[in-house]
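Structure for this input, please:
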Amino acid sequence: MSLPFSVAVPTVEIVGSDDRFPVRRIFCVGRNYAEHAREMGGSPEREPPFFFSKPADALVEANADIAMPPRTANLHHEIELVVALGSGGRDIAQDRAIETIFGYAVGNDLTRRDLQADAKAAGRPWDMAKGFDASAVISPIRRADEIGHPAKARIWLTVNGEARQEGDIADMIWPVADIVAELSTYVELKAGDLIYSGTPAGVGRIVAGDLVEGGVEGVGTIANRFI
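So this is what the prediction gives:
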């Protein structure tokens, strides 16, 4: 018997290709820049990273208009370097982790900060604060075999032209290879996985009408109007 419905696999544009990147899972790293860890009330010390997830269908394109999500009065932006995996494995060695990477993109890890604060206070999961519809902005992916593996690059975000976030990916507490290796000790990584690698300081509120723009030098840019 055939099912009366079908489910599409979310995909992301690949720069310079007619193919699209099929997305399996989205993993995110929390507090991976020292100043952001401080602004969120955490420690900037290099402790093991912690991870959370978003559903693959939370993805939204880099230039799309985004409807303000329900059930929040404090929506925040978080600009990030995104890692797209072309292979995976378990217990991947740090010196082999780069081999799993297909390419890189720019992301905005949208967060219902008020729901997150309530969840933290109650000792509850963050799912509704992080994994809501259209909560994972992503630019087209640039292949690593074309741009290499960026280790030092400006990362920035503006709201209505006003600078909000400014940093360098070299300031990540856990570099990309370390993130991939550590995450692979928790789950088996596979081709199609995306990893949002953390955000620098300066996260803040978005309201309806705001134009949020950002990027990572040499990787790409995003520009989304919130409606």
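
CA atoms for contacts and neighbours, from now on please.
Will do.

what are the ranges of the helices in the chain?
34-39, 113-122, 127-130, 144-147, 176-183 (DSSP state H).

check contacts around the residue positioned nearest the centre of the chain.
The centre of the chain sits closest to residue 196, judged by Cα atoms, centre = their mean, with a distance of 2.9 Å. Counting by Cα atoms under 8 Å, 6 or more residues apart in numbering, residue 196 makes contact with 26-29, 80-83, 107, 109.

Please apply the same query to residue 124.
Per Cα under 8 Å, 6+ apart, neighbours of residue 124: none.

For it, give its distance to residue 49.
Counting by Cα to Cα, to the nearest Å, the gap from residue 124 to residue 49 is 19 Å.

Filter the contacts of residue 196 down to the buried ones.
Neighbour counting by 16 or more other Cα atoms under 10 Å classes 26-29, 80-83, 107, 109 among the contacts of residue 196 as buried.

The residue nearest to the centre of the chain and residue 83: what is the separation?
Residue 196 is 7 Å from residue 83, by Cα to Cα.

So what's the gap between stretch 38-47 and the chain middle?
19 Å (Cα atoms, centre = their mean, to the nearest Å).

what's the span of that stretch, first residue to last?
Stretch 38-47 has an end-to-end distance of 14 Å (Cα to Cα).

Another for comparison:
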Amino acid sequence: MSNFREIGRKIVGVGRNYRAHAAELGNQVPTKPILFLKPTSSYISQGQKIKIPKGCTSLHHEVELGVVIGKHGNDIPETKAMDYVSGYILALDMTARDFQDEAKNKGQPWSIAKGFDTSCPVSEFIDKSKVKNPEQIGLWLKVNNTMRQNGNTKDMIFGVPYLISYISQYFTLEAGDIILTGTPSGVGPVTAGDVIEAGLSDLVSIKFEVEKKGK
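This is a model prediction of the structure:
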């Protein structure tokens, strides 16, 4: 994943973009995209391990379709948005849920909860030509061979063109930037020694082991 670290300037996450996921966490369904940022230092690729951040007692998995931006743009019209996509990745938005809950209760940012080191495991790059419709593709996640998440991007509240257009009104998008489009229902905790497997239709699959930080 060195190419994303070197080229990508930012990772833009979209929160609560599936109704069922919002409901399972007791959150209201948003009327406009909820955005947060993850640093590029959070990237890992296969062969590396997800490390539970110091003090975290509830680390959750979230499988997501990642959209890779191919060129510079801002205030992008929704009708032109897909011209700015170079491809896709399968990603995990690992979330320190206890940190996030505490931050929400105090009205504080989610930066540590969402952006700690190893919080963004990703697959290899998938060229856009291999994805006929990013809003009609299945994604799944297993923990220790048990299915936890099994969803489809058709259930997203805000689709890919809308997200690109909306985000570009506030953040200039640059080549290599990643948009994480949200997660379906079924999120849950993982602990040290667990193995996470996830897939995007039949296009790509990933596997990561979880360990305590410091190992």
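
related to what we said a few turns ago, kindly reformat the contacts of residue 196 of structure 1 as JSON lines and extend each row with distance to residue 64 of structure 1.
JSON lines is the format used below for these (distance: Cα to Cα, whole Å):
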{"residue": "26", "distance to residue 64 of structure 1": "19"}
{"residue": "27", "distance to residue 64 of structure 1": "22"}
{"residue": "28", "distance to residue 64 of structure 1": "21"}
{"residue": "29", "distance to residue 64 of structure 1": "24"}
{"residue": "80", "distance to residue 64 of structure 1": "17"}
{"residue": "81", "distance to residue 64 of structure 1": "19"}
{"residue": "82", "distance to residue 64 of structure 1": "18"}
{"residue": "83", "distance to residue 64 of structure 1": "21"}
{"residue": "107", "distance to residue 64 of structure 1": "13"}
{"residue": "109", "distance to residue 64 of structure 1": "15"}
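
Which of those fall within strands?
26-29, 80-83, 107, 109 (DSSP state E).

Can you give me the neighbour number for residue 70 of structure 1?
10 (other Cα atoms under 10 Å).

Quick one: map it onto structure 2.
Superposed on structure 2 with TM-score structural alignment, residue 70 of structure 1 falls opposite residue 54.

coming back round to it: ok, of the buried ones among the contacts of residue 196 of structure 1, which one's closest to residue 186 of structure 1?
residue 27 (11.5 Å; Cα to Cα).

residues touching the equivalent of the closest one over in structure 2, list them.
Residue correspondence to structure 2 (TM-score structural alignment): residue 27 of structure 1 is matched to residue 12. Applying Cα under 8 Å, 6+ apart, we find residue 12 of structure 2 in contact with 35-38, 177-180.

Include distance to residue 59 of structure 2 when you put those residues into TSV, please.
Shown next, in TSV, are the contacts of residue 12 of structure 2 (distance: Cα to Cα, whole Å):
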residue	distance to residue 59 of structure 2
35	20
36	18
37	18
38	16
177	25
178	22
179	21
180	18
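
Map residue 105 of structure 1 across to structure 2 for me.
So residue 105 of structure 1 corresponds to residue 89, using TM-score structural alignment.

for residue 194 of structure 1, same thing?
Per TM-score structural alignment, residue 194 of structure 1 is aligned with residue 178.

Tell me who's in contact with that match.
Residue 178 of structure 2 touches 8, 10-12, 66-69, counting by Cα under 8 Å, 6+ apart.

and if you look at residue 168 of structure 2?
Residue 168 of structure 2 touches 73-76, counting by Cα under 8 Å, 6+ apart.

ok, of those residues, which one's closest to residue 172 of structure 2?
residue 74 (4.8 Å).

and that closest one, what pairs with it in structure 1?
Aligned partner of residue 74 of structure 2 by TM-score structural alignment: residue 90.

my read: its match touches residue 189, true?
Yes - Residue 90 of structure 1 is within contact range of residue 189, at 6.6 Å (criterion: Cα atoms under 8 Å).

more neighbours, the two?
residue 189 (24 against 16).

Tally up the residues packed near the residue lying closest to residue 20 of structure 1 once chain neighbours are set aside, please.
In space, and not counting its chain neighbours, residue 20 of structure 1 is closest to residue 13: 4.9 Å by Cα to Cα, 6 or more residues apart in numbering. By other Cα under 10 Å, the residues close to residue 13 of structure 1 number 19.

Please name the residues that touch residue 13 of structure 1.
Residues counted as contacts of residue 13 of structure 1 (Cα under 8 Å, 6+ apart) are 19-21, 139-141.

ditto for residue 149 of structure 1
Residues near residue 149 of structure 1 by Cα under 8 Å, 6+ apart: residue 98.

ok, back up a step: ok, the residue nearest to the centre of structure 1 to residue 155 of structure 1 distance?
Applying Cα to Cα to residue 196 of structure 1 and residue 155 of structure 1 gives a distance of 13 Å.

shared neighbours of the two, anything?
The contact sets of residue 196 of structure 1 and residue 155 overlap at 80-81 (Cα under 8 Å, 6+ apart).

Can you tell me, leaving aside adjacent residues, what's nearest to the aligned partner of residue 197 of structure 2 in structure 1?
Under the alignment (TM-score structural alignment), residue 197 of structure 2 pairs with residue 213 in structure 1. Distances taken as Cα to Cα, 6+ apart put residue 223 closest to residue 213 of structure 1, at 4.2 Å, once the chain neighbours are dropped.

Please work out how many residues are found near the corresponding residue of structure 2 for the one you found.
Alignment note (TM-score structural alignment): residue 223 of structure 1 maps to residue 207 of structure 2. Using other Cα under 10 Å, the number of residues around residue 207 of structure 2 comes to 20.
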